[in-house]
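[1] The sequence and its predicted three-dimensional model are supplied below.
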Amino acid sequence: MIDVLLIDDHGLVRTGIRMLLEGTGDFNVVAEAADGEEGIRLARQLAPDLVICDLHLPGMSGLEVTERLVRAKAGQKVMIVTMQEEGPLPRRLLHAGALGYVAKACAHEEFLRAAREVAQGRRYLSAEIAQRLALEPPGAEQSPFDLLSPRELEVVKMLCQGKRGADIAETLHLSPKTVSTHKQRLLDKLGVEDVVTLSRLASQHGIVA
């Protein structure tokens, strides 16, 4: 039996994953967490075999959760599930130590196959993600967006979608002041002065369509 910890801020998603996993008879979901801090605490307390974690969480991101769990050397295998298949994050998560990266839109069979592979210590990527990484041009790792934190990348995407600071703050469960700070920092890191230039740069590097 494979003991699993689920980390996702949507209760309905956690319920669906739990039912899918436990319906096989191979997995036992030992706990659920709605954010990264709680997830790390439960991982340390319960020592599950497998941690299935959403990439985008309130507060600490899935990348940060992965880095902290891997750094702790407690032996948990990490599989990331996400709606985001593009941009630099898949590569960064693999470098951080995640063994699996699958899209939430994948078929149930693929999700279970990924969970089993990762639990056995083998890497698994959704076919679309694996193909995208394989087709990345040489030097893709030099993208200026690699300088950004996962939270800053989220803010980039929303800014490029034309969302206002207040809307971004509400979506990410942050204060408007924090969003404004993220915005200024990411503009400084990327060396751009406004959202129009930011959108052009993001499009050039595949961050947004």
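    Received it, and whenever you're ready, just let me know what you need.

[2] C-alpha from now on. contacts and neighbour counts both.
    Noted.

[3] Tell me which residue is most central in the chain.
    Taking Cα atoms, centre = their mean, the centroid of the chain lies closest to Leu55, which sits 2.0 Å from it.

[4] quick one: that one from Ser180, how far?
    For Leu55, the distance to Ser180 equals 22 Å [Cα to Cα, to the nearest Å].

[5] give me every residue that touches Gly25.
    By Cα atoms under 8 Å, 6 or more residues apart in numbering, the residues touching Gly25 are Met1.

[6] Distance of it relative to Tyr124?
    Taken as Cα to Cα, the span from Gly25 to Tyr124 is 21 Å.

[7] Second structure follows, compare the two:
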Amino acid sequence: MNTSIVIADDHPLMLRGLTDFLTSRGFNIVGSAQDGSSAYNLIVKLKPEIAVLDIQMPNRTGLEVAEAVFKNNLNTKVILITFDKEEELFRQAKAFNVYGYILKEFAVEEIETCIEHALNNRPYFSEEIASLLSVSDLDNKPEGLNLLTKAEFKIIKLIAQNKTSQEIADELCVSIKTIHKHRSHIVSKLQLDNKPASLSIWANVNKYHF
């Protein structure tokens, strides 16, 4: 597998546990840190494919590292792990286009699946995190959703199911070029950025509106 990964967590047991588990699963742990500043320096220096970061760390939080990775257009895909179940933290993470957001209590069960999703430009969020979205928020449809055509709406529902463009094309019996064209139109209507995972992240976070 040899996927390069940096792991950061200020809890030594959690750091060691994740490192040992992912190493046993064939991943290449190229660096580890116990604070956010060290983690970010490792990301800049080693350019790992994946960074698994605890949200609450000294010197720099996992969210702050994710923000720096996002704003500096680094290619490392960030996965955040946390004990917190606060909706606001999740929304901040979403704004920085993280590829994963999982609860520590499910980390061992979900981290490998999350990494595999990230490597395929498909974000992964713990189901329990998604369920934290408030009822009041669910009542307010995201801006731009009403601008989608029936075909685009069907496609975004399939994207929310973590299906690839090729899988969607096969299911709808159209060409991959048609799906790419629809995706481009959807991104424009929803006013998303052009990063590969932006639409998938948006669809996963807002799938309760579909």
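    Nice, thanks for sending it over. Worth saying up front: this structure is predicted, and the values here are computed from it rather than measured.

[8] what's the TM-score here?
    Put the two chains on top of each other and the TM-score (TM-score structural alignment, normalised by the length of structure 1) is 0.62; 140 aligned residues with a Cα RMSD of 2.0 Å.

[9] so where in structure 2 does the longest helix seen in structure 1 end up aligned?
    Once structure 1 is assigned using DSSP state H, the helix that runs over the most residues is helix 176-190. Helix 176-190 of structure 1 corresponds to no residues in structure 2, going by TM-score structural alignment.

[10] Can you name every helix or strand that that helix contacts?
    Packed against helix 176-190 of structure 1, as judged by 3 or more Cα pairs under 8 Å, 6 or more residues apart in numbering; DSSP states H and E, are the following elements: helix 150-160, helix 165-172.

[11] Tell me what angle the longest one forms with helix 165-172.
    Angle between the axes of helix 150-160 of structure 1 and helix 165-172 is 130 degrees (criterion: axes from the mean of the first three to the mean of the last three Cα atoms, to 10 degrees).

[12] And the helices in structure 2?
    For structure 2, applying DSSP H gives helices covering 12-24, 36-46, 62-71, 87-95, 107-119, 127-130, 135-138, 150-159, 165-172, 176-190, 198-205.

[13] Following superposition onto structure 1, what is the mean distance for the fifth one?
    By mean Cα distance after the TM-score superposition for structure 1, the fitted helix 107-119 of structure 2 averages 2.1 Å away from its aligned residues in structure 1.

[14] what comes up buried for that helix?
    Ala107, Glu110, Ile111, Cys114, Ile115, His117, Ala118 (16 or more other Cα atoms under 10 Å).

[15] re the thing from before, redo the helices and strands packed on helix 176-190 of structure 1 as CSV? Include distance to Ala31 of structure 1 and mean neighbour count.
    Formatted as CSV, these follow (distance: least, Cα to Cα, whole Å; neighbours: other Cα atoms under 10 Å):
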stretch, distance to Ala31 of structure 1, mean neighbour count
helix 150-160, 25, 20
helix 165-172, 24, 16
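
[16] Can you add distance to Leu94 of structure 1 and give these back as CSV?
    Below are those laid out as CSV (distance: least, Cα to Cα, whole Å):
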stretch, distance to Leu94 of structure 1
helix 150-160, 14
helix 165-172, 24
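
[17] Of these, which is nearest Ile17 of structure 1?
    helix 165-172 (22.6 Å; Cα to Cα).

[18] can I assume Pro90 of structure 1 is in contact with Tyr101?
    Yes - assessed by Cα atoms under 8 Å, Pro90 of structure 1 is found in contact with Tyr101 at 7.0 Å.

[19] Please identify which of these two sits among more neighbours.
    Per other Cα atoms under 10 Å, whichever of Pro90 of structure 1 and Tyr101 has more neighbours is Tyr101, with 31 against 25.

[20] Please tell me I have it right and the more buried one contacts Leu125.
    Yes - Tyr101 of structure 1 lies in contact with Leu125 (Cα under 8 Å); the separation is 5.0 Å.

[21] just to revisit the earlier point, disregarding residues adjacent in the polypeptide, which is nearest to the residue nearest to the centre of structure 1?
    Nearest residue to Leu55 of structure 1 in three dimensions, chain neighbours excluded: Gly62, at 4.1 Å (Cα to Cα, 6 or more residues apart in numbering).

[22] Next, count neighbours for the one you found.
    28.

[23] so what's it up against?
    Gly36, Cys53, Asp54, Leu55, His56, Ile80.

[24] And the second one, how close does it get to Asp9 of structure 1?
    So that's Cys53 of structure 1. 10 Å.

[25] can you check the first one too?
    From Gly36 of structure 1 over to Asp9 of structure 1 the distance is 9 Å, taken as Cα to Cα.
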